[in-house]
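Chemist: generate a structure from the sequence data that follows.
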Amino acid sequence: MKETAIKPVSGQGAENLLFLTDDQIRGGIEAFYFAYRAFTSDPDEILEGIDYGRAHHRALHFIARKPGLTVSGLLDILGVTKQSLNRVLRALLDDGLVESRIGKRDRRERLLNLTAAGIDLERRLSEAQRARVRAAYRAAGPQAVAGFRTVLEAMMDDAGARQFREMRGAEAAE
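Modeler: Down below sits the predicted model:
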């Protein structure tokens, strides 16, 4: 079996390289798939009942995390086409879950915020996910959680890592 080296994260020397077989890597990929299926199953049930999909959930999530997020900022975070975002946003706006305001500094900007109904839906969608992640973190322990976070961050492309750091930095400042 072929071995694959995982790049060391900053601060780790070459002696800490981890070598895994392709079969072990495949097992990790399969674990991601099954974990993602479980992670999305609870919100999917709610979304199905209101004729929304995961794109609506992602939009609600990031608008909730960054009130006043611009449409272009949301487009950048989600990494989707303008056309698909417009379809999702139109539904959320029409259904009274999101409101769009004109920017104070730049009147061309559209600032997005959740309405009370949007806050409620986002909370219901995310509660089960937070409970699932919290239980998994407790079961795994602090070292495994730190290791998992390191793996996730190492998998991000540069743009995603930058956005993640910006979101986490904004959260720490609050």
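Chemist: can we go C-alpha only for contacts and neighbour counts from here?
Modeler: Will do.
Chemist: name the helices or strands packed onto the helix ranked longest in the chain?
Modeler: Taking DSSP state H as the criterion, the chain has its longest helix at helix 22-49. Packed against helix 22-49 by the contact rule (3 or more Cα pairs under 8 Å, 6 or more residues apart in numbering; DSSP states H and E) you find helix 54-65, helix 116-140.
Chemist: which one, of those, ends up nearest to Val88?
Modeler: The stretch from the helices and strands packed on helix 22-49 with the least distance to Val88 (Cα to Cα) is helix 54-65; that distance is 5.9 Å.
Chemist: centroid residue for the chain?
Modeler: Most central in the chain under Cα atoms, centre = their mean is Arg58, positioned 6.9 Å from the mean C-alpha point.
Chemist: quickly find the element holding Arg168.
Modeler: Per DSSP states H and E: Arg168 is located in helix 158-173.
Chemist: buried residues in that helix?
Modeler: Neighbour counts over helix 158-173 (16 or more other Cα atoms under 10 Å) mark Gly160 as buried.
Chemist: so what touches that helix?
Modeler: 77, 153 (Cα atoms under 8 Å, 6 or more residues apart in numbering).
Chemist: what's the angle from it to helix 54-65?
Modeler: Angle between the axes of helix 158-173 and helix 54-65 is 40 degrees (criterion: axes from the mean of the first three to the mean of the last three Cα atoms, to 10 degrees).
Chemist: count the neighbours of Ile25 for me.
Modeler: Neighbour count for Ile25, taken as other Cα atoms under 10 Å: 14.
Chemist: thinking again about what came up before, so which of the helices and strands packed on helix 22-49 is the most packed in?
Modeler: helix 54-65 (a mean of 19; mean count of other Cα atoms under 10 Å).
Chemist: which helices and strands does that helix pack with?
Modeler: Against helix 54-65 (3+ Cα pairs under 8 Å, 6+ apart) you get helix 22-49, helix 71-78, helix 82-94, strand 110-114, helix 116-140.
Chemist: to compare with the earlier structure, here is another sequence to fold:
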Amino acid sequence: MAEVKSPVNLLFLRDDDLRQGIELLFFAYRDFTAKADETLLQYGFGRAHHRVIYFVGRNPGMTVSELLDILKITKQSLSRVLGQLVRQGFIVQRPGSTDRRQRLLSLTDRGAELERKLTEEQRALVAKAYRSAGAEAVEGFRKVLLGLINETDRERFTPRTQR
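Modeler: Coordinates of the predicted model:
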């Protein structure tokens, strides 16, 4: 049986291949965020609010410092967004049990419902693309995304047994 060759030599990517990858990322991000943006608009929120809600939902009890480390934004930017989410009852802050200066963040029931709604829309889109692409492509996509993020954040996705 003859071996099927890939139309792209992965060891030598032309400028057009790289530019197409960049373009695809722009279009994918636009479509990935479109429905969430519509939902956020109903609350007067933007993408910064979405990121805060998402990561606090994934990491209940995280500190403000940990959230700043993930988002890579200034304290001032986070303070504005976080303050609004706390005032409107989406996030609750409580002092740390060992260090009372720490502020531990968690979603309220209202926040968890919004996070679920936003994530549900995006999960459906990702699941559809994954099913269409197949398992091998999913793993390849994961490797590409890991290659795009910085080394510190990449460690978040490395199984603990490999660290």
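Chemist: and the TM-score between them?
Modeler: With the length set by TM-score structural alignment, normalised by the length of the second structure, the two chains reach a TM-score of 0.89; 152 aligned residues with a Cα RMSD of 1.4 Å.
Chemist: now the angle between helix 116-140 and the longest helix of the first structure, please.
Modeler: 150 degrees.
Chemist: so how much does helix 22-49 of the first structure differ from the second structure once superposed?
Modeler: With mean Cα distance after the TM-score superposition for the first structure, helix 22-49 of the first structure departs from the second structure by a mean of 0.5 Å once superposed.
Chemist: picking up where we left off before, okay if I get the helices and strands packed on helix 22-49 of the first structure as JSON lines plus distance to Arg107 of the first structure?
Modeler: Compiled in JSON lines, those are given as follows (distance: least, Cα to Cα, whole Å):
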{"stretch": "helix 54-65", "distance to Arg107 of the first structure": "19"}
{"stretch": "helix 116-140", "distance to Arg107 of the first structure": "24"}
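Chemist: out of these, the one nearest Tyr36 of the first structure is which?
Modeler: helix 116-140 (10.4 Å).
Chemist: matching residues in the second structure for the closest one?
Modeler: Helix 116-140 of the first structure lines up with residues 109-133 of the second structure when matched by TM-score structural alignment.
Chemist: who's in contact with the matching stretch?
Modeler: 32-33, 35-36, 39, 50, 53-54, 57, 89-91, 137-138.
Chemist: who wins on neighbours among the residues you listed?
Modeler: Ile53 (25 neighbours).
Chemist: just give me the match in the first structure for that residue.
Modeler: In the first structure, Ile53 of the second structure lands on Leu60 (TM-score structural alignment).
Chemist: likewise for Leu67 of the second structure?
Modeler: Counting by TM-score structural alignment, Leu67 of the second structure lines up with Leu74 in the first structure.
Chemist: ok, that match - contacts?
Modeler: 59, 62-63 are the contacts of Leu74 of the first structure under Cα under 8 Å, 6+ apart.
Chemist: could you redo the last one with a cut-off of 7 Å?
Modeler: Residues counted as contacts of Leu74 of the first structure (Cα atoms under 7 Å, 6 or more residues apart in numbering): none.
Chemist: just the element for Arg94 of the second structure, please.
Modeler: strand 91-95.
Chemist: for that strand, give me the average deviation versus the first structure.
Modeler: Mean deviation for strand 91-95 of the second structure: 0.3 Å (mean Cα distance after the TM-score superposition for the first structure).
Chemist: give me the range in the first structure that that strand lines up against.
Modeler: Going by TM-score structural alignment: strand 91-95 of the second structure matches residues 98-102.
Chemist: now the matching stretch: buried residues?
Modeler: Those would be 98-100, for stretch 98-102 of the first structure by 16+ other Cα under 10 Å.
Chemist: and of these, the nearest to Leu89 of the first structure?
Modeler: Val98 (7.8 Å).
Chemist: residues contacting stretch 19-37 of the second structure, please?
Modeler: By Cα under 7 Å, 6+ apart, the surrounding residues in contact with stretch 19-37 of the second structure are 46, 118, 121-122.
Chemist: and if we set it to 10 Å?
Modeler: Residues outside stretch 19-37 of the second structure that contact it (Cα atoms under 10 Å, 6 or more residues apart in numbering) are 14-18, 40-41, 45-47, 50, 115, 117-123, 125-126.
Chemist: report the buried residues of that stretch.
Modeler: Taking 16+ other Cα under 10 Å as the criterion, stretch 19-37 of the second structure shows 32, 36-37 as buried.
Chemist: list the contacts of the aligned partner of Glu153 of the first structure in the second structure.
Modeler: In the second structure, Glu153 of the first structure lines up with Leu146, judged by TM-score structural alignment. Going by Cα under 10 Å, 6+ apart, Leu146 of the second structure touches 140, 153-155, 157-158.
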